[in-house]
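> Pasted the sequence and its predicted model underneath.
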Amino acid sequence: MHAPSTRKTLLALTLAAAFGGFAATAIRSGLDQPAHAETAAPAVLPGISALPTTVAGQPLPSLAPMLEKVTPAVVSVRTRQVVRVSPFGDDPFFRRMFPELTQQQLNQSLGSGVIVDAKNGYVLTNHHVIEGADDVTVILADGRTVKAEFVGSDPDTDVALMQIHADNLTAIPLADSDALRVGDFVVAVGNPFGLGQTVTSGIVSAVGRSNVPGVGFQNFIQTDASINPGNSGGALVNLNGQLVGINTASFNLQGSMAGNIGLGFAIPSDLASGVMQQLLANGGVVRRGTLGIETQDVDERIAKSLGLDVARGAAVTRVYPESAGKDAGLQPGDVIVAANGRHIDNGEMLRNFQGLQPANAKVTLDVRRDGKPLQLSATLREQPHELEGKDLDPRLAGASFAELPETARRSGVSGVLVSEVARGSRAERNGLRKGDIVLAASSGGFSDLPGFRASLGNEPQQLVLRVLRGGRPGTLPMR
């Protein structure tokens, strides 16, 4: 946008803010006056001037022309989920014994979405908007209601893709979100609280945020534009009407009912577009790349022992055989301080960086080895989604193991998830249940699925798993 146009927009926003503040002050001072029984002389109220129609001979700038092109591409998303509720909770034995006590309950939720491909009817939204839904309906800006088909989703980046079939759709063009700068004006469009299409504005408060609690892999745009419940999945656009992000979350320690406090987050359009392309190419799933290493944070003690001036980086503690890290020449004791030019301060930052890369991505690593700088090149290999227990150890036959959701890892849990357990299998007889989290094993230490597989490589004589179930830890001997 040209500088004169930007100045006009700034002037309009300043005038609007001043007028809003004046009106609020006038109303509040009236409410604060004490009540009197006697009749008082009628007060003379000062006149309130209307906003001018022109400034310096030019029409007052407005976002309306841009929004007229954008809003038809932002949709409301309604989901329905039928759940079976039992007084015995999820206990399968009692649910089978007393099926008459199990009732059906209908859960409904609201969110937003963005049409990014009008020809094919592709709609981007958040994974948490459509998670577990049995039925998804999209309401277009012109009032039409259409059924949506699920294409795929990625829980760890909170991106989901749907498809709708309708004529005369409008899509939002995608911007280069990497070009965003702190201070750029942005506008959020969505369906907060189910009220209907709503527009809020603000600026980019920060870019590259990756320390938001309770969320998966992150590279968020932070904005002070209001993002309220129901805005999730909506559009964050620049003043040219281009999509720069998918609104995903607001942050408030007191909960959403405390109101907006100017901490909203959006998934950059470049990241959302990359996930969408993977979902389309890989049958609705994302294939991530990994170095195949284990690391630990560098503290003052480790920094001193490794000859580092600053306690920063991810220290390599283990390099798996036949991994991308092994091929790149990484060794235990190396400290990774940057990846593709981005600072790596600790192990979590390295994990977050890898989680945002597709399989076969080229990565340049800045490393410190024996205190000296070294640069290595790696080609990431696909991170396994799931491993069968029978391929790991015969005592685990019948169970399937998957990576923990990244949200669980950010809450401090480390290990692997038991994703399935076949009825009557050896794993079930050994006590494993779907949903268990394997925290540790007598076979050796691990923090993720490749580490779990590596620890079982020598088939230990005795195998005991430490398991977290329903928030309670326990041990299970595998026989």
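Everything's here; your move.

> contacts and neighbour counts: CA atoms only from here.
Noted.

> list the helices and strands the helix or strand where L350 lies packs on?
Assessed by DSSP states H and E, L350 sits inside helix 347-355. For helix 347-355, the packing partners by 3 or more C-alpha pairs under 8 Å, 6 or more residues apart in numbering; DSSP states H and E come out as strand 289-290, strand 293-297, strand 314-319.

> Check it against this one:
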Amino acid sequence: MKQNIKLFIVALLGGFISLTLYNTLISPEKEQVNQTETQAVNHFPVYTNNSKLVAAESAVDFTTAAEATVNAVVHVTNTSVGVQQDPLAQLFFGQGYGGREYKKVGTGSGVLISPDGYIITNNHVIDNATDLEIVLNNKERYKAELIGTDKATDIALLKIDAQDLHYITFGDSDATKIGEWALAVGNPYNLTSTVTAGIISAKGRDLGGNNRIESYIQTDAAVNPGNSGGALVNTRGELIGINTAISSQTGSFVGYSFAVPSNIAKRVVEDLMENGMVKRAVLGVSIDAEKDVNGVYVSDVSKDTGADKAGIEKGDVITKVNNVAIHKFADLVGQLTAKRPGEEVIVTVDRDGSEKTLKVKLSEINDLITEAFGIQFGTLSDAHKKKLEVNGGLLVKKINNNDLQKLGIRPGYVILSINNINVDALSDVDKVKSMVKSSEKINKLVVVNLNGTKETFSRGW
């Protein structure tokens, strides 16, 4: 009996010791492993974001904008008449003999901006057309009437006889931001209803050459031949630009495209609807684009203009117009092109380090005597252009430049280009003035003389 009691006590003691050793040595290790596993599941380092959550929150839905615009962008087909010359016939019989007429067909895009059939497109899409046809997204076809064109901004307005059409409303192109998503909608390569997406890469872009609005919206949304005249819209489906040009050495899209801002296009369309022509507004100042300033440098102020009456002075630096920052000449042109003569704008200038805010009533450019390089310029009537067989140019009304007088240039001559820059409107003179300080820097002139003959003068006279 005593032996059994001893064995029981020994067994009990052994179990107690084993349990104690287990709790002390083994159980904490297991608990530590469990805690480590829990931390591995729940812990995020401070420099790491939950990328899935961020992606979900920032995802942009293009479907709403695409659905709102694709039925309002149309296919524009223009037919014009060309003449194929016969060099052999001209050799024997003279200029004008042996020509054979043929039809040329071009295509582009357009944007319906009203339910009753007003369509905005590019001037170069319909230029010289004898017949215009519009094809809607549902394949319905209409003959189009040309309401008006503006070569300077490359905008044209068409009209079709229809009702209850899908259309796009204008957005505020000034409110767009670099990096904002944009959709290009058009008909490249006759592929109807094509939508591409990209971001706004730059604003106030000056393409140089003969592009006169100098304030394009640049985007990397793919635009190709046939997209011209189509829509650039924001993610809400609002029209922020008319696709106009691409930057390419091949003629096809390679990275960037350019659109006329909607604020400019809207103002042009309103003028075409009301007046059949575009009235241009100016401050009444000359700009020196070569001055290295944070804004644009005023090199001269025309008398009795809005700028003169408001108190803008030579030497002022224009930094803002209507609280929109002005960094370069293109920014100023963009703001003025979107305004009408008679409108008032708030101009902020830096005068010797002191900021001044002035209210300027814009003048109409045709009300001004536009003079530069000792030449007083005037506009050409359509009849005069037809008589001279030219598409553009400015009339020499008065000339005070001795060097040019020695060349034989007289009042009545038509100047087609200065330094390879076409001058088709009085506003073009301001652009040339900003690039050429004086007549000494005129290197090339192309003119039409009083006999209707084209002449070219290069530096060396």
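Great, that's in hand. The structure presented is a predicted model; accordingly, all values stated were derived computationally and were not measured.

> Just give the TM-score of the two.
Remark: TM-score between the superposed chains equals 0.66 [TM-score structural alignment, normalised by the length of structure 2]; 362 aligned residues with a C-alpha RMSD of 4.3 Å.

> how close does the helix holding L350 of structure 1 sit to structure 2?
Mean deviation of helix 347-355 of structure 1 relative to structure 2 after superposition (mean C-alpha distance after the TM-score superposition for structure 1): 4.0 Å.

> and that helix, how far from the chain's centre?
14 Å (C-alpha atoms, centre = their mean, to the nearest Å).

> just to revisit the earlier point, mean neighbour count for the helices and strands packed on helix 347-355 of structure 1 - can I get that in a markdown table?
A markdown table is the format used below for those (neighbours: other C-alpha atoms under 10 Å):
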| stretch | mean neighbour count |
| --- | --- |
| strand 289-290 | 24 |
| strand 293-297 | 20 |
| strand 314-319 | 22 |
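
> Distance to A427 of structure 1 added to those strands, as TSV?
As requested, those are exported to TSV (distance: least, C-alpha to C-alpha, whole Å):
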stretch	distance to A427 of structure 1
strand 289-290	29
strand 293-297	27
strand 314-319	29
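
> what's the closest of the ones you listed to M162 of structure 1?
Nearest to M162 of structure 1 among these is strand 289-290 (24.4 Å), distances taken as C-alpha to C-alpha.

> Over in structure 2, find the residue span that closest one aligns onto.
The alignment of strand 289-290 of structure 1 onto structure 2 (TM-score structural alignment) spans residues 281-282.

> superposed on structure 1, where does that stretch end up, distance-wise?
Between stretch 281-282 of structure 2 and the aligned residues of structure 1, the post-superposition mean distance stands at 0.9 Å (mean C-alpha distance after the TM-score superposition for structure 1).

> How about residues contacting that stretch?
Defining contact as C-alpha atoms under 8 Å, 6 or more residues apart in numbering, one finds that stretch 281-282 of structure 2 is touched by 336-337, 339-342, 362-365.

> Among those residues, find me the one that's closest to T219 of structure 2.
T337 (20.6 Å).

> For A281 of structure 2, see how far away the closest one is.
Using C-alpha to C-alpha, to the nearest Å, we find T337 of structure 2 at a distance of 7 Å from A281 of structure 2.

> And the helices in the stretch 251-400 of structure 1?
For the stretch 251-400 of structure 1, applying DSSP state H, counting those that start in this stretch gives helices covering 269-281, 300-305, 324-328, 347-355, 389-392.

> Save those as TSV, and put in mean neighbour count and distance to V74 of structure 1 too.
Converted to TSV, those look like this (neighbours: other C-alpha atoms under 10 Å; distance: least, C-alpha to C-alpha, whole Å):
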stretch	mean neighbour count	distance to V74 of structure 1
helix 269-281	19	15
helix 300-305	14	50
helix 324-328	19	41
helix 347-355	20	28
helix 389-392	17	44
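
> would you turn those into CSV with distance to S5 of structure 1?
Compiled in CSV, these are given as follows (distance: least, C-alpha to C-alpha, whole Å):
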stretch, distance to S5 of structure 1
helix 269-281, 25
helix 300-305, 51
helix 324-328, 50
helix 347-355, 37
helix 389-392, 62
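
> Among those helices, which comes closest to I221 of structure 1?
Smallest distance to I221 of structure 1 across the helices of the stretch 251-400 of structure 1 (C-alpha to C-alpha): 9.8 Å, for helix 269-281.

> Contacts for that closest one next, please.
Everything outside helix 269-281 of structure 1 that qualifies as a contact, by C-alpha under 8 Å, 6+ apart, is 124, 151-154, 159-161, 174-178, 243-246, 284-287, 356.

> quick one: it to chain centroid distance?
Taking mean C-alpha positions (C-alpha atoms, centre = their mean), helix 269-281 of structure 1 and its chain are 14 Å apart.

> got it, and stretch 199-215 of structure 2?
Counting by C-alpha atoms, centre = their mean, stretch 199-215 of structure 2 comes out at 6 Å from the chain centroid.

> mind listing what's buried in that stretch?
Residues of stretch 199-215 of structure 2 classed as buried by neighbour count (16 or more other C-alpha atoms under 10 Å): 199-207, 211-215.

> ok, of these, which one's closest to L380 of structure 2?
Closest approach to L380 of structure 2 among the buried residues of stretch 199-215 of structure 2 (C-alpha to C-alpha): R212, at 17.9 Å.

> Look at G204 of structure 2 and tell me its secondary structure.
strand (DSSP: H, G, I helix; E, B strand; the rest coil).

> Any figure for the gap between it and Q405 of structure 2?
For G204 of structure 2 relative to Q405 of structure 2 (C-alpha to C-alpha), the value is 38 Å.

> Looking for the alignment partner of S226 of structure 1 in structure 2.
In structure 2, S226 of structure 1 lands on A222 (TM-score structural alignment).

> what sits against that match?
184, 196-198, 253, 255-257 are the contacts of A222 of structure 2 under C-alpha under 8 Å, 6+ apart.

> let's see it at 10 Å
183-185, 188, 195-198, 246, 252-257 (C-alpha atoms under 10 Å, 6 or more residues apart in numbering).

> quick one: which of those residues sit in strands?
183-185, 195-198, 246, 256-257 (DSSP state E).

> ok, those vs D86 of structure 2, which is closest?
Nearest member of those to D86 of structure 2, counting by C-alpha to C-alpha, is I246, at 34.2 Å.

> Many thanks, we can stop here.
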